[in-house]
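Visitor: Model the following, please.
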Amino acid sequence: MLVQATKLPLNSCGGDGGPVSQCERALERGDLEAVWAAARERVRVRVGDRNYAAWIAPLSCTRASDTVTLVAPDRTTRDWVARHFLTAIEEALAAALGRSCPVQLGVAAPPPVLPIPTEPPNAEQTFDSFVVGESNAGAYEAARALGNATLGSSLFLHGPTGVGKTHLLHAVFHALHGSGTIVACLPAAHLVSALVAAYGRHGHEAFWRDLAPLGALLLDDVHSLAGQEELQERLMEGLVAWVEGGRTLVLTSDRAPRDMPDLAARVRERFEGGEVACIELPEPALRLAILQRKARAQGIEFEPRLVARLAVRLAGDVRRLEGALTRLAAHSRLSGRPLDEALAEEVLPELRVAPALDVDRIIEATAAAFGCPARLLRGRSRRAELVLPRQVAMYLARKLLARPFAELAAQFTRDHTTVLHAWRTIRTRLETDRALATTVAQIEERLLSVL
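Guide: Down below sits the predicted model:
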């Protein structure tokens, strides 16, 4: 059953013959998510965060001809929205589009019974809430294009932990789901567990047949399957056949396909010849933008100088920024003190006065740990005993300073591909080489202890 809304009068945002709004252009492009996101924020302001979370956030947006259809997860939600919030939604859409637009409310069809565990991704992790910078722009554009593309596309997102891969995966889910596609998003390990159970019941053929209703499958952290060659082979064989049926597949990993030799060959070839996008550690400008966005979302007021200082000193992934912001806000609230530089220096060791961390200090600390001259790590020598410490120094420089590979390469008198190779090699070895992991952790702790 659909509840159709009455048409609204044109508002001052532009009617017949008036300027075309950005949302109207988005609607013409078929970018329903952008239109609904703009209208949704207007509704949030009007109805409050609690009503928004309970009744508006669960709605997905589709379009049939000139009518916007909002699909509720159940009849209770649809009926409550129709009685209490439909007018607010109509007016928000009219304001966003610059013209009135018929609105219908519907109820989603019961989801198909799938042989895999699924749960809705984070509703707040959309393309609109993703902060874009130099280090993630390519991945963002690739994911956004896939979210608006026809089914049958594939995307492999890779990068270190805490840089936004899962956020983009969830954003793709919301975009595809909003267009009416049946989507499943889950950790790759959960899919493997379900597949193993199906094989145990001799039902592996039925397993893939039961996934047929899905138009898209989004798998997070495929690197977690490392070392499970037989399971990987079974999974990847099924995925290749499933995708070749014209479906969309998105994978995330902490390394590129070419750096995963145990990834099934057919899948690796498919992605190496297709869309592969990398997200790097955030640069200072992006860290600043992320801090500002998250502070606004939490109602935290910062001194501009302090925010800029945090963005420079808190190198690394986004989770480090979030953790620092949480600690600062908690200390300010509990102590009743203003969130200023004095409090920040007490709470965050990273801000205390200390010699600036640079490539030279990293090289010296690494050379001391491995018992070799620091000057040789900067030089062109290819002696075997220098390869590992030099790669560790390059890895730590990238991790702790978050500078471009090309900039770091100049410090080591190498090209950027050498530093990139060192970064990937050491990151992979740390997962299995406990002795090396201990050494690297000790060097890092020694470097950070004086900051």
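
Visitor: all contacts plus neighbour counts: C-alpha atoms, from now on.
Guide: Fine.

Visitor: now stretch 284-302, how far from the chain's geometric center?
Guide: In this view, stretch 284-302 has its centroid 17 Å away from the chain centroid, taken as CA atoms, centre = their mean, to the nearest Å.

Visitor: same question but for stretch 198-207, I mixed them up
Guide: 32 Å.

Visitor: can you check stretch 307-319 too?
Guide: Distance, centroid of stretch 307-319 to centroid of chain: 18 Å (CA atoms, centre = their mean).

Visitor: Kindly report the same for stretch 290-310.
Guide: Remark: stretch 290-310 is offset 21 Å from the chain centroid, using CA atoms, centre = their mean.

Visitor: now do stretch 143-152
Guide: Its chain's C-alpha centre and that of stretch 143-152 lie 16 Å apart, by CA atoms, centre = their mean.

Visitor: One more sequence to fold, the one below, so I can look at both together:
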Amino acid sequence: MTKTSDSVWNNCLNIIKDIVEWQHFKTWFEPIVPVALTDKVLTIQVPSQFFYEYIEEHYITLIAKTLKRELGKEARLEYRIMMDSGGNNKHHNQKTMDLPATGNKMHSNNLMDFPLNMNNNHVKNPFVIPGLKKVQIDPQLNAVYTFDSFIEGDCNRVARRAGKTVADKPGNNSFNPLVVYGGVGMGKTHLAQAIGNDVKRQHPNKVVLYVSSEKFINQFQDHSRNNAINDFIHFYQLIDVLIIDDVQFFARAEKSQDAFFAIFNHLHQSGKQLVLTSDKPPKDLDGMQERLLSRFRWGLSTDLQMPDYETRIQILEHKMKNDGLEMPKEVVKYLAYNIGTNIRELEGALISLLAQSSLNKREIDLELAKKVLRNHIKTSSKEITIENIQKMVCEYFDVGYEKLQQKTRKREIVQARQITMYLAKAFTKNSLKTIGEHFGGRDHTTVIHSCQTVKDLMDTDNVFKENVLELQQKVQLASL
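Guide: Reported below is the predicted structural model:
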């Protein structure tokens, strides 16, 4: 496609408007009119001599960077300055300017006018590995966190597979940024670092960095006190795969958000990969700048849920295998059944049990497990029954109890019955046959089909998924 003065200038403005404050953009960039494009020379018309001087003093480096990106390093800029000759007569005075090198610092003191590119010489590195002659960036990764040790289940399947895609093709996929959110102990840090470790394994020349948002904020504040903000920005612009953990803490750090915005823009425009974790979805991140939230939504946001019973068993068995441990199957089931809050607490309970077994020189059995884990397991004031769950679902969907027993194909009744079976399987100790009998004498295959249908719909229907998750919370609260 042939480039025109309008297309070139509009492409420049698309970058500039995301870097300067909106009011500054309206004042100093919207009045500029592209006039002509000859070879590598773009001519723009500005309203006055003062306007021209202000642009030259405050924004010429930014314009140079964007224009050279469009036209190449030989790009030049001409100004056509409108001159008032009295009355309604106007003429123009033309100036040709050689564009400055893009490594120059910008004149503006506006914090949001960070440079898009940088000269890599003399960039201070806050993550230097001590003792190495050649300066390298320590990725800050824990080698324990891998995809092999991140057990896949219905609770995390989308997030895990998206993370693997990112690790296989960092920056060259549809998930940029990848935002992983979920509650405490659901595995966000594990997945984020697994991505980083897998990138280092597959792409050893890629520069990877994992950093918590709190460390990022502290570093920014240190550099700000030392008048070295540009060094800070320049360093982070060197990263190929940047992983920021717990971005919700940016909400209390406005200026750090400005810095991260500049870094995000540069990395994303340069085809670099961003991976972010949060305790809640982007839409619920209060105190975050809207321009950042809009960028978080460019890629994929996916959640990590509480692992189901089967996944909890797999997590325990994997940890035991890795640590060379053995434990009776009934104890594993006891732990998995009774600790369903999060993965961290599940692993903590296992460690406590193993420690007590070792210290007391006693074999692990169900009796010891019950005795040791009293502090980990919240005892229920009452056991949840199928009838309890049926009543909760009926009230939630305003469906008559007797309708769950009937053979009807009405969609709302069928889905309510399927969800009830799904919850009964997850929260009671009843067999599939017993669950089916509570729904008009249906057999175990109907229960299996209903549970699978619920899982499938949760993957494709967000409203349905929210209903199921809300009902899960109601059942959990009822058991406390």
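
Visitor: Now the TM-score, please.
Guide: Once superposed, the chains reach a TM-score of 0.56 (TM-score structural alignment, normalised by the length of the first structure), with 294 aligned residues with a CA RMSD of 4.1 Å.

Visitor: Contacts only, for the residue nearest the centre of the second structure.
Guide: Centroid-nearest residue in the second structure: Val179, 1.7 Å away (criterion: CA atoms, centre = their mean). Residues counted as contacts of Val179 of the second structure (CA atoms under 8 Å, 6 or more residues apart in numbering) are Val275, Leu276, Thr277, Ser278, Phe296, Gly299, Leu300, Ser301, Thr302.

Visitor: Quick check: Leu471 of the second structure touching Val393?
Guide: Yes - with contact defined as CA atoms under 8 Å, Leu471 of the second structure counts as touching Val393 (7.3 Å).

Visitor: Look at the two and report which has more neighbours.
Guide: Taking other CA atoms under 10 Å, Leu471 of the second structure and Val393 do not tie; Val393 has more neighbours (24 against 19).

Visitor: Skip ahead from whichever helix or strand that one is part of and say which helix or strand is next.
Guide: Assessed by DSSP states H and E, Val393 of the second structure sits inside helix 386-397. Of the helices and strands lying after helix 386-397 of the second structure in sequence (DSSP H and E), the nearest is helix 411-427.

Visitor: May I see the buried residues of that following helix?
Guide: Burial within helix 411-427 of the second structure, assessed by neighbour count using 16 or more other CA atoms under 10 Å, is assigned to 413-427.

Visitor: now swap in stretch 64-73 of the second structure and tell me
Guide: In stretch 64-73 of the second structure, counting by 16+ other CA under 10 Å, buried: Ala64, Lys65, Thr66, Leu67, Lys68, Glu70, Leu71.

Visitor: Okay, and the fifth one sits in which element?
Guide: With secondary structure defined by DSSP H and E, Lys68 of the second structure is part of helix 60-71.

Visitor: Where in the first structure does that helix fall?
Guide: On the first structure, no counterpart of helix 60-71 of the second structure exists by TM-score structural alignment.

Visitor: Show the subsequent helix or strand relative to that helix.
Guide: According to DSSP H and E, the helix or strand after helix 60-71 of the second structure is strand 76-84.

Visitor: so what does whichever helix or strand comes after that following strand touch, helix or strand wise?
Guide: Next helix or strand after strand 76-84 of the second structure toward the C-terminus (DSSP H and E): strand 90-97. On a contact count with 3 or more CA pairs under 8 Å, 6 or more residues apart in numbering; DSSP states H and E, strand 90-97 of the second structure meets strand 76-84.

Visitor: Just want the angle from the strand it packs on to helix 60-71.
Guide: 120 degrees (axes from the mean of the first three to the mean of the last three CA atoms, to 10 degrees).

Visitor: And for Cys479 of the second structure, the neighbour number?
Guide: Quick fix: residue 479 of the second structure is Ser, not Cys. Neighbour count of Ser479 of the second structure, defined by other CA under 10 Å: 16.

Visitor: what inclination does the helix holding Lys68 of the second structure have with respect to strand 90-97?
Guide: Interaxial angle of helix 60-71 of the second structure relative to strand 90-97 (the same axes, to 10 degrees): 80 degrees.
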